[in-house]
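# model this:
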Amino acid sequence: MKRKQARLLLDAVFLGLVGAIVARLFSLMVDFSQEFFLGKIALYHPPGLPNEGGLPQEVVGPYGLALIPLVTTIGGFLSGLLVYLLAPEARGHGTEAAIRAFHFLEGYIRARVPWVKMFASAITLGSGGSAGREGPASQIGAGIGSLYGTLFRRSSSERRLLLLMGMSGALSAIFRSPMGTAFFAVEVLYSQIEFETQALIYCIFSAGVAYLVSGFVVGWEPLFRVPEDLSITSPEQYLGFLVLGVLAGIVGTIAPLVFHYTQRLFERLPLPFYLRSAFGGLLLGLMGLALPQVLGIGYGWLQKAIDGELPGKLMLLLCLAKILAFSLTIGSGGSGGDFAPSLFVGGMLGGFVAYLFNQPPAPYVVIGMASVFGAAARAPMANIFIVLEITGAFALMPATTLSVMLAYIVQTALSSPLPVKSLYDSQVPNRVHSPAHRGEFFTDILADIKVKDIFQPEKVWAVIPEDMTLRQFVKLFGRTEQQYFPVVDAEGRLSGIFSINDVRPYLLNEDLWDLLIIKDIARRDVITTHPEEDINTVLRKFTIRNIDQLPVVKTEDPRIFLGMISRREVINFYNQQLEKMRRAENLIYVV
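A predicted model of the protein is given here:
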């Protein structure tokens, strides 16, 4: 094992440990905030997850839901004010910020951002904001990884890796999903099915350590409970999962659009940032008067859908209403995540499809959770793992894979002509388009190109005999646009080269024109190339003397001159090849 790999593995273990601690602290902050805002002020308790120690039943106080709009408005105001004063980049759903930092900021996140994100998100979620814990955990973990890399003066490439390690560790502790969150960290960066493969092993280590540490504290059970005999027993059931996949792809196209345009609408309001988030909280609270199920994280309601306790038509209404509720919360400037809302939307959609086919809801709810978020986030592989891990429903793997991949195909096809491709604006199609890998692909492309692929042997070049006088050359120079001139001996073999800059010092003294011959001016140490040489090597030769052209000679005989190749020709050819590669990628994948 190389020293660098060993160091990165140790980094992964450390960031997994820290991620578990921070994720647990964040969860406790959310619980405290919810108990204060919803429990103490609004006297309302939404259903929770039994596997997290929550009460499975909704508790409504003596005032009913009347105080919900007050609480959501206060929460929106406080969260918005905190973000506005301390770290504007902590607004919104945290995964987007982590993706942007990876691609465009060399993995750099300001040191204060994770902590501001932690407090702002706890306030948003605790006051009933329609968002999730996982997105903030993603940005918090990524921010800690970035801070760790900055403190220890790591290179930008390593800091990007550390960012992903921190992200996967914190997510794993929140989700209790080590494999799925490791894959999510390396897949969600791209809108096509592509992975940051060099980071995967380190993310698996980080996520695994975080899961172990978290498991010893909160237990090893999955987040959701599903029936023990959950399985697919007949081929006819797959028809329902195909329908679910298509509908999930449609919903996965609509949800990012609604969020995007809601966010733009709030940005146009002539209000300070913190008042916009308060206004979004007010609108959410008014929605909550009629549909309290859309408030908060919503996992308790998802558990009820799995257990078959929600009517089919209500689940369709909740599916659509949750998209708007999440958009109001995050689009107005609130701080939270898009994981939980997307899982909620998908689960309710799955429950509705089960109602249409008169089937038990549990498998459809589970598969719907994976399908909508896998499509909307453009991270299908990761979400298959995540949802199966958080439910323990591994018997549904074949059906989940079918539905999720179909949803992804439908979503990419429908969103292709649209201005909004997914939940994350900062995703790039693939590694070719990422600034994080721009230099790597430059080298890779050039290594496959030979001089013969660019060189134009039919082009005519002025070749200067060694014994030509400077006066004769001056007459010749007036009839050519060449800047570099190869020199040949009496047998026509290459013996030197010179540029117009080498001649310029003698042009002001015409007395020397008949005395000097080209042999006296030309450089003997000629740097040449040949048709079989790769262009990467040629570019390095250009930089040795900062020259713009090189003589091309025969591969078998370096003294036989064939022509010249310029730096500009190489760069232009490279740009053409890069554009062809990008077009080919876009033909293979629907962006």
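
# C-alpha from now on. contacts and neighbour counts both.
Will do.

# quick one: residues contacting the residue nearest to the spatial centre of the chain.
When the chain is reduced to its mean C-alpha position, the closest residue under Cα atoms, centre = their mean turns out to be Leu189, at 1.9 Å. Contacts for Leu189 (Cα atoms under 8 Å, 6 or more residues apart in numbering) come out as Ile99, Phe195, Glu196, Gln427, Val428.

# mind redoing it with 10 Å?
If you count contacts by Cα atoms under 10 Å, 6 or more residues apart in numbering, Leu189 has them with 95-96, 98-100, 102-103, 164, 195-196, 377-379, 424, 426-431, 434.

# repeat that for Phe183.
For Phe183, the contacting residues are 168, 195-197, 199-201, 203-204, 207, 379-386, by Cα under 10 Å, 6+ apart.

# show me just the buried residues among these.
Neighbour-count burial within those applies to 168, 195-196, 199-201, 203-204, 207, 379-386; the criterion is 16 or more other Cα atoms under 10 Å.

# among the residues you listed, which ones are in helices?
Applying DSSP state H to the buried ones among the contacts of Phe183, the entries found in helices are 168, 199-201, 203-204, 207, 380-386.

# now do stretch 544-563: distance from first to last residue.
Start to finish, the residues bounding stretch 544-563 are 20 Å apart (Cα to Cα, to the nearest Å).

# ranges for the helices of the stretch 351-500 of the chain?
Chain-ordered helices for the stretch 351-500 of the chain, with DSSP state H, counting those that start in this stretch as the definition, fall at 361-376, 380-391, 397-415, 438-447, 451-454, 470-477, 500-507.

# also this sequence, please, to line up against the first:
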Amino acid sequence: MNNTQDKKKPEEIHNLHYYIDHIRYDMTNLIKWLVLAVLTGLSVGFISSLFARVLKFVTNYRTEHFWVFFLLPVSGLIIVFLYQKFGQEDGGTNQVLSTIRSQDDVPFRSAPLIFVSTILTHFAGGSAGREGAAIQLGGSIGNQLGSWFHLDEEDRHVMVMCGMSAAFSAVFGTPMAAAVFSMEVVSVGIMYYAALVPCVIASIIASKFAAGFGINPESFHVVNIPELTIETGLKMVLVAIACAAISIIFCMALQGVSKLYAKFLKNPYIRIVAASAIIIVITLFLRTSDYMGAGNSLIELAVENGQARPLDFFWKLVLTALTMRAGFRGGEIVPSFCIGATFGCIMGHLIGLSPSICAAAGMAALFCGVTNCPITSILIAFELFGFRGASYYLIAVSISYAVSGYYGLYKDQTIVYSKYKAKYINRHTRF
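You can find the predicted model right below:
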């Protein structure tokens, strides 16, 4: 009996040491990522907040001085020159996504390039967003911080995601969605949970930093939310299917315009001047400046007032494709919000469902269709619109995800698992 107990004691001591070592490792790793996340949140939060402030300033200036719009070709030429001179290997958001899965780096010069180029695009009235730029900004800074701290390749990938989340959160004010987006967007069907703690911490810190910097988080008041019934639920399914179709058309339009530019306007300088001229002519023909920039005013009208012109979504889609594929910078995410909100609003009027709730749900559904990020889309809806229409947002996002196929904004995004069955497919999005 005593011999048996004596044999058990060394084994118990060994197990105790084993658990202590693992706890020590886990705590050390946690502290490491907490420190890195705080540093990333503060540094990216500061740069992104500055970016948002400058963006707001130039947008307000352009709104008050319409003549600035005629400087669009000049802004375009400056952007092309900068990228020809300093960023020929810059792949935009696609490069950031591919970095997380490969040994490639995000060049640190991408940060100042995208900062200046996006400001120039918005200053002159190009139809572009800001989250795409923020993702590149944050990814570049996160990668550089990882390099400065001599982190290994896997940890630097986490730092890139951490920077992406922080920048998205600071610029748009949706920390929950921002924390998840960088983990979800890279490989559809799996989540990079190793980055959960740093992405959450960096996202929250960047959001708070931005708020202290005077960057107010986006939010919209949805009105006339009906009770969920079989009838209203089926109507929302129709809205979601239609938004999924528009998301496919948007992705195809971006690709189609790219091919047309490549075929007929091979010189990047001529291309951006010609595109600027087309954008100016269309805008003057439409006699409105509503489609310039990100389109926030259209989103607000659609969601809070239930108002949108029948072709708002169409013109925003066309002008965004012409702008972004010509060489201007900024991103397609907020324009996709605008397209979804205005189209959803019109659908609401057509089918007899609250245009406000349809605009909000359409915004989330179309974002899901172009990014293939359903969890992020749901969280964005909750953070922007609140939880009162939660059932409608869930229906819209889930249906849009299923119906939008394998199209997407980012050609380096990988669809790891099928949308339709539990099957490993590992393919790139149709771009």
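
# aligned partner of the residue nearest to the centre of structure 1 in structure 2?
Matched by TM-score structural alignment, Leu189 of structure 1 corresponds to Val186 in structure 2.

# Gln150 of structure 2 belongs to a helix?
One thing to correct before we go on: residue 150 of structure 2 is His, not Gln. No - residue assignment for His150 of structure 2, taken from DSSP: H, G, I helix; E, B strand; the rest coil, gives coil, which places it outside any helix.

# residue in structure 1 matching it?
Match for His150 of structure 2 (TM-score structural alignment): Arg153.

# hang on, isn't that match packed against Leu162?
No - under the contact definition of Cα atoms under 10 Å, Arg153 of structure 1 does not touch Leu162, with a separation of 11.9 Å.

# need the residues touching each of these two.
Listed as contacting both Arg153 of structure 1 and Leu162 by Cα under 10 Å, 6+ apart are Leu147.

# neighbour-wise, which of those two wins?
Neighbours per residue, other Cα atoms under 10 Å: of Arg153 of structure 1 and Leu162, the larger number sits with Leu162, 32 against 11.

# quick one: residues contacting the spatially closest residue to that one that is not a sequence neighbour.
The shortest distance from Leu162 of structure 1 to any residue other than its chain neighbours is 4.8 Å, reached at Gly145 (Cα to Cα, 6 or more residues apart in numbering). Contact criterion Cα under 10 Å, 6+ apart gives 11-12, 14-16, 18-19, 107-109, 139, 159-167, 169 as the residues in contact with Gly145 of structure 1.

# mind checking how far Gly145 of structure 1 is from Ser206 of structure 1?
Taking Cα to Cα as the measure, Gly145 of structure 1 and Ser206 of structure 1 are separated by 11 Å.

# anything in contact with each of the two?
Between them, Gly145 of structure 1 and Ser206 have 11-12, 14-16, 18-19, 162, 164-167, 169 as joint contacts when contacts are counted by Cα under 10 Å, 6+ apart.

# now do the helices in the stretch 51-200 of structure 2.
Using DSSP H, counting those that start in this stretch, the helices found in the stretch 51-200 of structure 2 span residues 72-86, 92-101, 110-123, 131-148, 153-172, 175-184, 196-212.

# if you count contacts, what does the second one end up packed against?
Packed against helix 92-101 of structure 2, as judged by 3 or more Cα pairs under 10 Å, 6 or more residues apart in numbering; DSSP states H and E, are the following elements: helix 131-148, helix 153-172, helix 175-184, strand 187-188, strand 414-417.

# ok, the last one next?
Using 3+ Cα pairs under 10 Å, 6+ apart as the contact criterion, the neighbours of helix 196-212 of structure 2 among helices and strands are helix 2-64, helix 153-172, helix 175-184.

# deepest-packed of those helices, please.
When those are scored by mean count of other Cα atoms under 10 Å, the highest mean neighbour count falls to helix 153-172 (a mean of 31).

# now that helix on structure 1. Mean distance?
Per the superposition on structure 1, helix 153-172 of structure 2 and its aligned residues are separated by 0.5 Å on average (mean Cα distance after the TM-score superposition for structure 1).

# that helix to helix 92-101, inter-axis angle?
Counting by axes from the mean of the first three to the mean of the last three Cα atoms, to 10 degrees, helix 153-172 of structure 2 points 150 degrees away from the direction of helix 92-101.

# any idea how far helix 153-172 of structure 2 is from the chain center?
Taking the mean C-alpha point of helix 153-172 of structure 2 and that of its whole chain, the gap between them comes to 12 Å (Cα atoms, centre = their mean, to the nearest Å).

# check stretch 219-239 of structure 2 too.
25 Å.

# in it, what counts as buried?
Of the residues in stretch 219-239 of structure 2, Ser219, Phe220, Val222, Val223, Thr232, Gly233, Lys235, Met236, Val237, Leu238, Val239 count as buried by neighbour count, 16+ other Cα under 10 Å.

# aligned partner of Thr376 of structure 2 in structure 1?
Under the alignment defined by TM-score structural alignment, Thr376 of structure 2 corresponds to Ala382 in structure 1.

# quick one: contacts for its match?
Residues touching Ala382 of structure 1, when contacts are defined by Cα under 10 Å, 6+ apart, comprise Met179, Gly180, Thr181, Ala182, Phe183, Phe184, Ala185, Val186, Glu187, Val188, Ala370, Gly374.

# that one and Phe37 of structure 1: what is the separation?
When Ala382 of structure 1 is compared with Phe37 of structure 1 (using Cα to Cα), they lie 34 Å apart.

# next one: Ser289 of structure 2 from Ile13 of structure 2, what distance?
Going from Ser289 of structure 2 to Ile13 of structure 2 by Cα to Cα gives 74 Å.

# now swap in Lys208 of structure 2 and tell me
As it turns out, when the distance is counted by Cα to Cα, Lys208 of structure 2 lies 46 Å from Ile13 of structure 2.
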